[in-house]
Each structure stands twice: as structure tokens, then as C-alpha cells.
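Undergrad: Provided below for reference: sequence and predicted model.
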Amino acid sequence: MVLVKPPALKVAERRKHYESLNKQQLVDLLERRDGIRPLTLVWEREHLKEDLGITEAFPALRLEPDLSCGTAPWRNLVIEGDNHPALRHMLAAWRGKVKCILIDPPYNTGNKDWVYNDRFVGKTDRFRQSLWLEFLYQRLLLARELLTDDGVILVCMSDENRSKLELLMDQVFPNMRVGSLVWRSRIGGNDKADHFLSVNHEHVLVYGGPKFRFGGTEKTFDKYVFDDGDGKGPWRLDNLTQPKDMTERRNSYFPLQDPATGIWYPCNPNAVWRHVMASEGKRKQRVKTKTMDQLLDEGAIVFPSEDRVETWATKDALLAAIDSGDVPWRANAPMLRRDLPDLDFWVGKPVGWGSPQIKRYKKDLHHQTQPLSSWIRYAKDPAAEDDDVTEITAPMTEEGTKLINALFGEKTFNYPKPPSLIKALLQQVTDEDSLVVDVFAGSGTTGHAVLALNAEDGGNRRFILVSNTEATRAAPRRNICRDVCAERLRRVIAGYEVQKKTRKVGVPGLPGDFAYLRLDAVGYGDVPYDLADSDVWTSIQLLHDLPLRPFDEDAPFQQGGDELTRIVFAPRTTPAVVDRIRALAATTPLVVWARVPGPILDAVDPQRVTVRAVPADLMQEIPE
């Protein structure tokens, strides 16, 4: 019998649970716990005050047309409110449909960077770390369910809290860790004054679904300049060695002879051949790649020409050459040394100074793109030469700050991420029709980046941003979502001006729109009375992933969708409404939501019309 404490039990409940067990059950439980030592992250969950964002209420979303941008129907969403109930509402519509979640959560520095339960969490708060971990844990659990199989979550974090967050994400996203990117975020500073260390970088943690992969960049194929005219196509020269020494890969350490000239080439004892001889491969292990014999027969090995060649007639002559260093060298190391085995082999043989290489054919490439480097290079730093990886280049934090200042004429948000950094990340992890979610939207950088990337490549990506007001008891009228996030996007879409020395320069607007939604908690018992028809219509459209339209007070019923399926909401079921719905169903399949569904059910063909009850079915769709 396996007995494990339910993780959600509080102290008193756990005591009651233990007291209900008999002696043998307690022994079994202790033995099991003694035998398990999980590597995990533990925080003081039982002693934390309740998170006010996690409410036992229906998360109603109320459309604010006056705060929305562009002409309805709106494709993008900006949601004002706590992200936990917002995520609950989102799960009903976009579970398993989101390609990218990109978030920049609070860094938990204690410097008024994080509002929790209407107050800032300071450095002296005893439960500061545990509050932060629990807060993120509850939201990441919901966010995980939004991802597609090829989806990814990117989480920006400071170096100080990266390790704690990574352990937390390992628990929430088991077996999904891809790695992390390192971004040079600034220059200067002396954060660790006692240790004289300036922390100038941040991290982007990457957790992805089983089918996720970065896009990389398309290879240029500039190096494939050779073609033998044998039908195998273009090829380039590549290194024939691997970063393993002769003790690690004994069967890959052997001399190689050019069959055309008879010249022998010693193997690098510190970096042996990538391929084995057929005899060595059969004796040691099953060979998964081509053997050196096969490559030689195919003419795939390219030997040096017009290089130095020496022959030592005696072993003493060979040893003298070794002692003087007059032997082939690779990477500042001699290829022949006194301590190497079978030195007699090299006596009397022509020895070449060059290094054999292998032909790499373009047709044999596994991928047509170069992989992404984990190093995000500062845009002004030089790129590495001959590097077969893709590097994201990005400016530092100051780009985001300068942009906010240009948009608003003042500093309205602390430490916004550079849009070009977020755009470069999205370029690597999304396609042109991806849905991008940011539930810690702050100043709206993710939405800005989506609009900019769409303008650049003609994509149709959509964004859903959730940004709280960040109001506190001391600043009750503060509203970051309305006054910074949404206003920034509005100005970016309309176009704005920036000051360039003595003149202002116009920045063209980016195509896009968004609907502005306010999140409100409605008690489940009050939903039938307090959930307005306009709120019902908003939720119905979101559930069916429709572009958002405002509620039309003058229409007998609301409708959306396309020629394949029409979505209808009938607040009132009159005979005229039933007749209209019956007529619509004759040409197009319908999903009808109604407060009084009975008369509609009696009048329509159930093969063509699905009838849903409001608010019962709506409450069922959106999880508690």
C-alpha cells in the first residue's frame, strides 16, 4: 500500500491525515520516504498568505471598445488584470494551441519590482523567496497546458534568481528543458561590491515541447565551391578529426596513407580521426558511420599536395627529429613524440606535414539551417569567424528604456526589454501564423515585437498580453496595463516621433490592432445574474477563437464565424429569433448559445445545430 501526503494539505489537515493512519500504515509511509531522496525545490508553501490572484470565482472578461485599437474585429488581445484567472480563461480557448509563451516575470530583487497582494515585496520580507516561487509555480502550471507539441516557453531572468527559477521550471516542465540563452544586458556597475564583480548579463530559460526546435538561419553554402562532376554535387573541405584523444578513442588512432602517392600522415594523439578502419570497427564495436576504408575507396578523403615530406632512414634520425621538434605539428602540439606507441612504424616511410581532410557534400546535410547559439551577442561586438551557428544579436537594456522615453516623453516603466531582442527570439521560435502569449506583459514589449516581426516578414502572428495595473494601497490609481502597455501599442500602431538632436523624426506606424479587456471576478452563484450579455458574447468568441467583435445591442442575436460554422449567441429566445436561427441552419451549420435553449432545441435539426446553455455550459468550459 502506497501512502503519500497530498501536496496541497495544510499543517492541520496533514496532522489529521496522519492521525487517521494505523501503525503499519505509518511504518510503510516512513519506509517509503526514507528510500526516496528526490532532487527537488522546496519552499515554505504552507506558511504563505493566500494569493489574492487565485480566486474561487468566474473570470469574466469585459471588452472596453474605447480602449481598444483599430477597427473590429480585433485579432490581438490586451487583458488588464491578474494573470492567474486570465490563464484559466485562456485555457478554455487555447489549450494546446500556443506556439510561444514569452515572459519577463518579476526578478524578485526586493527593490519595488514586484507587487503581491496589493503591496511591494521587499528585501526584508521573511517569505520573499517562497512567495515568489509559489506565485510563479501556480501560473506556470496553467501556462504549460497552453503549449503545442512544438511550442516553447521563454523566460527572462536575472543571474541572481536563475538557479531557483530553473529548478522550479524543472518541476513544472519535466523533461522539457532545452537550455538557456545568455544576454549581455548592460555595461558597467558594481553589483557585488564586496566581491568587485559587475553582473552584466541575464538569462533566457528555454523549455519546449517534444517537437520544438529553433529555426536557426538558412545556410549560405558559400563554402561548397567544389564539384567533381560525378553527380554527387557540390562539396566543401572539413576537418577529419574529433575532440577525443588516443586514450579515449584507441580504435581511431592510426596512421593514414594517401593511396595515390604512398605518403603517410600521422594521427593527432590529442584529436584522433572521426572514422575508424573497418578491421578496428568490427573488433571493437558496431560502426554507425562510414569507415575510413569506405571513404578512401569513394575518394572522399582529400590529401595535401605540394606539402613537405620527410623520410627518416633510422630510428635515431626519427628520435633526433622528435627532440628538435622537426616533425608535423597540429594546434601547437607535435604529431610524433617519444612516448607514442610503435615509433618503428615511421622509420623508412615518407611522412607528410599536412593534414588530410574530408569532403562534405551539400546533399548529405541533415539540416538546411544552422543551429542557434546560446550566446546572444551584443550588436556592436564582432561576430566569430567561420562559426557554423546562428547568433542572435541584440542591444542592451538601454534600447528599451530609450524607446519608452521616446514614446511617452518620460520614464514610465523600469527596465523594459529591447524590442529587437524579443523580436529576434520570436523569429527563432515562431512561424508566420503563430499565437504568442505574454502573461507578464509589463510595458508591452512582446506585443510590439510581434507587430514589428509581422511587418518585416508579412506574417500573421497574434498576441495575447496580460498586464496588471500594479496598483498598491499607496498608489491606488496606478494602471500599467492601460497607461503604459496598451498606450505604447496604440502609439506604435499609429506612428510616433522621436527627437533627433535639434529635430523630430517620424517613425511609421506598424500594422495591427488589439481589443482591450478588463478581467473581473464574478462569484459562481452570481454568474446567472451579474454576467452581462456583452461579457457572455466576449467569452463565447474567445472560446471559439474568433476575432473579437463588440456586443450589438440592436441585433436580435450575435453571430460570428465563417461559412463552415456560424457561432450564434441569443440572449433572448423569441419566436422571431427561433425562426431566424432555423433559416440560418438551413445553409450553414451552427453552434447556438442561448440563455433559454429549450425552444431552439425543439425547433432545429440536431445534426446541423449544436445548442449550448448560458451560463451553465460557459462555466463548465472555463475551469475553476
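TA: That came in fine, so what should we check first? Numbering: from 1, shown residues only.
Undergrad: please make it C-alpha for all contacts and neighbour counts, starting now.
TA: Will do.
Undergrad: which elements pack onto the longest helix anywhere in the chain?
TA: The residue-count maximum for a helix in the chain (DSSP state H) belongs to helix 128-144. Under the contact criterion of 3 or more Cα pairs under 8 Å, 6 or more residues apart in numbering; DSSP states H and E, helix 128-144 touches helix 83-94, helix 159-172.
Undergrad: beyond the longest one, next helix or strand please.
TA: Proceeding N to C from helix 159-172, the next assigned helix or strand is strand 177-184, under DSSP states H and E.
Undergrad: below is structure B, check it against A:
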Amino acid sequence: MSRLTDLLAQARKTDPQLAADLEAEFRQLTQRSQFGLVFERHQPEAVELPGRPVRRGDTVRVLPPRGTLTIGDTRHWVVTDLERTPDGKQAHLTEADVDPEVREPATSTAALEDLVVVARFEDPIYPGLVETGRVENGGPDKPFHTVINAENFHALEMLTYTHRHKVDCIYIDPPYNTGAKDWKYNNDYVEADDDYRHSKWLSFMERRLQVARELLNPDDSVLIATIDEKEYLRLGMLLEQTFPEARIQMISAIINPKGSSRRDQFSRFDEYIFFVMNGSARPAAVAGDMTMRQARSKEKVRWAGLMRQGANGRRSARPNLFYPIFVANETGRVHSVGDSLPLDVPRSEVSPPPGTTAIWPLSKAGGESTWGRDPESLRKALSAGYVKIGRFTPGSERCGFTHLQSGQIKAIEEGALVVTGRDSDGSLQVEFAEGGQTAMPGTAWHRPAHSASEHGSTLLNAILPDRKFPFPKSLYAVEDAVRFFVHGKPDAVVLDFFSGSGTTAHAVMRLNRQDGGRRQCISVTNNEVSAEEQKGLRKKGLRPGDPEWERWGICDYITKPRITAAITGKTPAGDPIKGNYKFTDEFPMADGFEENAAFFTLTYEAPRQVRRNRAFARVAPMLWFKAGSRGRIISSLPERGWDVAQAYGVLEDMDHAPEFLAALEADPQVGMAFIVTDSEVAFQSVARQLPEHATAVRLYESYLHNFQINRRA
């Protein structure tokens, strides 16, 4: 390399910038592996931001006239000045990315309405979020699933502030790069005759996977990626290079039992699923062998009686185990569990809540016995689904209860027993795993539940009648894949940054229903309109950013309505969804889910406005996000200069710090305290006084620093 070094030294004397650029390129070449995946990494990537206000210094593109189908001027321009004219606001432009020593950059002017801001991926962004709606059906304490309408690379960068190393599972269904107009690179569709098709796809994926790696918990997490034969070899090598310490396996899964014909090739029945397992992550044996074989043990799982028997079961022997269970007369479900009754207090003095009957541990002869769990233990077991109620007669003091014992609960955790759903009383449906013991499934999957036609397209049509989405995944296929790694993690965070129709969030809601979990799914999708639909919209004179255009985008037309409908059990027209969920957990889709969801659009903020606390309303949802997505969002602060919500608090006025600290001390659920101050001394003073259950975060230092260091080429 000595000759090369000498040449670079000579070049540096006459053209320092050229020498620096050449040195960077040579460094890239020397860092490449002798063996491995080789592709053109310097494919530029940028994204248009319709609707984003144009500011001085922005990079923009001039849009073609309304009503035309031409691409128009593809050059990038920099806004040097803005002025108001009789015809409206105008921007003065200078051509971007032009070396002035080669030629003078062109200049121009354009109306603001004819410009669209362009975000280049090598530039830092300062994101915010604007809430566009929510649906609440899970109670105030249950975390929210979230949908973010954004370019997914920028959404991933936003998540480095809120969820770095906090994600347990990523499930993605990226573009398959088939050559059809199914994905864009640098604002243009990638077609089959593009000589750089594979390099563009690999550049596209590599950038996103590198950020995704920062979000995954390095000690125990998984990335699941589906793909077909077009790119599976390249994706496998890319995953090996991006996650060198992970264990990676590839599964073949039949998703089209009828087959899909390929010209002069074998008919295609399956696709591939990569599992990238980080740290201690490993699949749990919870879903049988994932094939058509139905060899499960016919032996029934025995539920033990909850009432104790024998001499030790008498009330006098264990008075702390004598208490009422209140059952709702109308539904036959447990309403609540009472407290233990002292020996000297007759049960007749207990008044059941209105509309309920008190059930006591009474023998057939009327003798007072005891339950097999204390009140608090029974409340937890009921919540987890470990207790069944027998035949109930309103007004009768006796009713049979059964429960799963500690050994059976451990067997569920270890996979020897499989949870297949819940009964109407809320109790788990449990059966023995394959052969009555734990067993890892194989690498070839074939289940009727995984048919994308029946349980993807047809199911989606029941939820969103007359709305089309190309090739949605089978709900149950996604559910099975994710279950292997979030089983036993009731609070897992699941991310899908190619969300599309929202199948992953739907699957996570089903998993929560099956075991009482509080998992939350973050779904990232854009509001892209299909290539075919774009033609008709452009002929009408519409552009991206127009309300009439945006209403047909994936996020607004498919993703948000699907997740809302799944939770409420009603179609967008307000009709009950027809049909039942099948397989693992069968119940009417019209029942919905006891879940919450909130919808956001990513914004791009000016760092100066953030630093001056003038963008709080758009940064606020990120604080809520970072604190766990529970309860309300503190979208503005009252005059006192502080506020505390269910999961976090914000302090802006240091004079009111004592009141703020007292409010945090009184609520152990508040896990994070955001302190707005330019003074490190003031921040440390408040941070030292926080209760142990709260973590201090300084605004806006932590926010700005996170995105300043996240500059990626």
C-alpha cells in the first residue's frame, strides 16, 4: 500500500477533498471480507416527505405539474431563501450535490406548493410524533400497541431513543424484490431490468438491519424475517454479517398448499423464515411439531379440585383459607374474591356485591371446609387462567372449582403442557405437548393454519370488507412463529417495521388473550399508495400529501382500520365481524380483544426548536413511548410547570421540584422522570432526590445527543 499512500499524499496537496474521498473508498475496499457478500453499498437512498413544511436549508425536489404522469425533475435542490410574492410563497433554489470546481450549480425558483422535502439517509433527523387516533378497550393499566406512519428507516432511528436494547422480538416481512412494482428505492420503483436491483435491495435491508440490531435486547431476543427464493441466499449472508454472534436457522414453511406456478420451473408451495437468535434466546416447545401430523396424546390434563378434603380441610384447621368467591349471576364468571373470614364471624354476615352470589367451600352435608389457595394466590391464579368454575346456580352457596397445581403450571412454562386457548369462564385450555413431553419442532413446517390465502386474504376481507391488500400473511403463521420466543414473556415488546396490513399486531393480541399477557406490538408502515392506484390519482390532479390521496394509503386505509376492527370486533362500517378465529384459540371475531392501540405519524423537527422547548407537543409522545406506552400522554404542561401520568412525569419549572418529587414518591408505578433544564447542576440536584422506582432523563440533552450521534452513511 506504500505506492497508494504516496499517490494519496500527492493528491492531497492539489485537491484535499478528492484525496479524502479516495481514501474513504479505499478504506471501504480494504475492509471487505475476502469471502462473503459483496455489493455496491453506496447506492444513495432518500425519501420524500409530502406534507412536511419547507424550511430554509431543506433539500427538496420540484414536483411535476398536477395531472401529469411524468416523473419530472429528479434533481435535488437546496432552499436558500423563502419569500412571499403576489402569487404566493416562492422558494429560491440552488442545485444540490454539485462540485463548484467542476461546474456552477444551477439556480431556480419554485412555488412552495410544487416542492417536496427530501430526507437523505446520511443526514441526521430529529423526529417527533403526532397522534392521529386511538382505540381503548383494555383498561387504563394495559399498555398500548402502536402504529407509526413513517419511512421505516427513520422510524427505526426514532426508536433508538425510546427502545434501544428493549425489543424482545422483531418480525418482518420485507419486500421480496420480485421485479414487480412492489417496493421503492430512492423514491422510484425497482423493476426486474434494473442492473442494481440486488445491490439496492441489500443496501436497503442492511441499513435497516443495522439499526434493528441496536433495538434488540442483546441478552435474549430474536429477529424473524420471511423471504422467498428471489433473495433468500443474499438475506442469509447479510444476516450472518450483521449478526455475527447470533445463532441463525432457516425454516421452510408451506404457505400456499395449492402451489404457485413459475414459468419453466417447479411450482412454489413454500417460503423461508430466518430466525436470528441473540444471547440466550431459544425456541420454546409450545406448538407441537409444526406439521400435519396429529399425534398429540389423547390423555386429558387433570384439573384438581380447589376445595380441600379431610380433617385438615376443615375451617377450624386453616381459618385463613375460608373466604367467599363472588360469582356474577348473569354471566357465571368470577366477579371477585373476598378476604379470609375470622373463625368467630359467621358467613351469613358477608354481603355479596350486587348481582353476585357468594360461593363458600362447603361439603355436601353443609360443613365448612377450606379452599386450596389463600385469597391473594387465588386472585393471581384466576387472572392467569389457572382456575375453572363448574356448574353454577345463582343463589346457591356451593359450586365446584378446579385449578392447575404448581407442577402443571411449571409444565406450561417448560412446554410440556400447551395452552391452546381460553374457555368462556376465562380459564386456560391446556393439553399435553407432542408425546406428552417437550419436543422441538423441525425445520419444515406444514400446517393448514398457515395458508396465506384462507387465513391471510380471506380473513382480512372479513375484517375489512371490500378493501384489498396484496399477499397478507396468515394470521396464525405469524402467531406461531412469534409464540416460540415470547412464550413465558408476558410483557414482551414486539416490533414489525414492515407492518403492511398489521398482521403482527393482530397476532400479538391473540397471544395476549391466550395467556393473559401484556405484550405490546410496535407496527411501522408508510402510507404508500400502490403503483396502479397512483396513476388514477395523478390523472385527477392529486399528489402525495393531499388528503384525497393519503386516505388510500396503506397505513390509513388498511393498517389502522384493521387493528381498530380487531380490537372492537367491528368492521369500519360498524358491523360485527363475521366468522370465528380458528385453531389455537377459537372464538367469534366479533368479540374483539381487551387491548389498547394508538396511532401516530412521524414528524421532522428543527433541533433549534426542540432545544428551545418549542416542539414539546411533538416530542411528548416519544417520552410516553420511552416510558412504556401506558396511560395518558403528557402533551402539554400546566402552569405549575410539571405533570405526572401513569408511567412517567415531566418537570420544567425547577421552582416546583419539591411538589413534583412528592407526586413521584406517592406513585410507585411512575418509572421515569423527564427533567427539562439546560443546567447539569439543576438536573443532578433533582435526580439525586428521585424515589428509587424512577429513572431520571434530561431534556433535551438526551434527545439531541441521541440523534446527533446517529448519523449513518
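TA: Nice, I can see it. All values reported here derive from a predicted model rather than from experimental measurement.
Undergrad: re earlier: which one of the helices and strands packed on helix 128-144 of structure 1 lies nearest to Leu63 of structure 1?
TA: Each of these has some distance to Leu63 of structure 1 by Cα to Cα; the shortest is helix 83-94, at 13.6 Å.
Undergrad: what residues in structure 2 pair up with the closest one?
TA: Per TM-score structural alignment, the counterpart of helix 83-94 of structure 1 in structure 2 is residues 152-163.
Undergrad: now the matching stretch: how far from the chain's centre is it?
TA: Stretch 152-163 of structure 2 sits 12 Å away from the centroid of its parent chain (Cα atoms, centre = their mean, to the nearest Å).
Undergrad: then stretch 589-600 of structure 2?
TA: Counting by Cα atoms, centre = their mean, stretch 589-600 of structure 2 is centred 14 Å from the centre of its parent chain.
Undergrad: which residues in the stretch 151-300 of structure 1 form helices?
TA: Listed from the start of the chain, the stretch 151-300 of structure 1 has helices (DSSP state H, counting those that start in this stretch) covering 159-172, 278-284, 292-297.
Undergrad: so the longest one corresponds to what in structure 2?
TA: Mapped onto structure 2 using TM-score structural alignment, helix 159-172 of structure 1 covers residues 229-242.
Undergrad: what's the matching stretch in contact with?
TA: 36-37, 176-178, 202, 206, 209-210, 213, 246, 248, 271-272, 274, 276 (Cα atoms under 8 Å, 6 or more residues apart in numbering).
Undergrad: circling back: dump the helices of the stretch 151-300 of structure 1 to TSV, plus distance to Thr610 of structure 1 and mean neighbour count.
TA: Below are the helices of the stretch 151-300 of structure 1 laid out as TSV (distance: least, Cα to Cα, whole Å; neighbours: other Cα atoms under 10 Å):
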stretch	distance to Thr610 of structure 1	mean neighbour count
helix 159-172	37	17
helix 278-284	65	13
helix 292-297	65	16
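Undergrad: in a markdown table, list these along with distance to Asp562 of structure 1.
TA: What follows is these, written out as a markdown table (distance: least, Cα to Cα, whole Å):
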| stretch | distance to Asp562 of structure 1 |
| --- | --- |
| helix 159-172 | 38 |
| helix 278-284 | 62 |
| helix 292-297 | 59 |
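Undergrad: quick one: which of the ones you listed is nearest Ala455 of structure 1?
TA: Of these, nearest to Ala455 of structure 1 by Cα to Cα is helix 159-172, at 33.0 Å.
Undergrad: and the closest one against structure 2, how far off on average?
TA: For helix 159-172 of structure 1, the mean deviation from structure 2 after alignment is 1.1 Å (mean Cα distance after the TM-score superposition for structure 1).
Undergrad: now do that helix against helix 128-144, angle only.
TA: 50 degrees (axes from the mean of the first three to the mean of the last three Cα atoms, to 10 degrees).
Undergrad: state the distance spanning the first to the last residue of stretch 526-534 of structure 1.
TA: For stretch 526-534 of structure 1, the first-to-last residue distance is 16 Å (Cα to Cα, to the nearest Å).
Undergrad: so what's the gap between it and the chain middle?
TA: The answer for stretch 526-534 of structure 1 is 37 Å, by Cα atoms, centre = their mean.
Undergrad: for that stretch, which positions count as buried?
TA: Neighbour-count burial for stretch 526-534 of structure 1 flags 527, 531, 533-534 (criterion: 16 or more other Cα atoms under 10 Å).
Undergrad: pull the residues that contact it.
TA: So stretch 526-534 of structure 1 is contacted by 58, 60, 62-63, 522, 550-551, 571, 615 (Cα under 8 Å, 6+ apart).
Undergrad: kindly recompute the last result at 10 Å.
TA: Contacts with stretch 526-534 of structure 1, where a contact means Cα atoms under 10 Å, 6 or more residues apart in numbering, come from 57-58, 60-63, 521-524, 538-540, 550-553, 558, 569-572, 595, 614-616, 619.
Undergrad: do stretch 259-270 of structure 2 as well
TA: 227-229, 251-258, 444-446, 451.
Undergrad: got it, and stretch 662-674 of structure 2?
TA: Stretch 662-674 of structure 2 has contacts (Cα under 10 Å, 6+ apart) with 141, 623-624, 626-628, 642-652, 657-661, 683, 686-687, 689-700, 702.
Undergrad: one more pass at 8 Å, please.
TA: 623, 627, 644-651, 690-691, 693-699.
Undergrad: what sits against the counterpart of Glu64 of structure 1 in structure 2?
TA: Applying TM-score structural alignment, one finds that Glu64 of structure 1 aligns to Glu131 in structure 2. For Glu131 of structure 2, the contacting residues are 598-601, 621, by Cα under 8 Å, 6+ apart.
Undergrad: in structure 1, which of those remain in contact?
TA: Contacts conserved in structure 1 for the contacts of Glu131 of structure 2, using both residues aligned by TM-score structural alignment, their matches' Cα atoms under 8 Å: 598-601.
Undergrad: please narrow those to those residing in strands.
TA: Per DSSP state E, strands hold the following members of the kept ones among the contacts of Glu131 of structure 2: 598-601.
Undergrad: buried subset of those residues as a ChimeraX selection?
TA: Buried residues among these (16+ other Cα under 10 Å), as a ChimeraX selection:
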select :598,599,600,601
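Undergrad: can you redo the ones in strands among the kept ones among the contacts of Glu131 of structure 2 as TSV with distance to Thr458 of structure 2?
TA: As requested, these are arranged in TSV below (distance: Cα to Cα, whole Å):
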residue	distance to Thr458 of structure 2
Ala598	26
Phe599	25
Phe600	28
Thr601	29
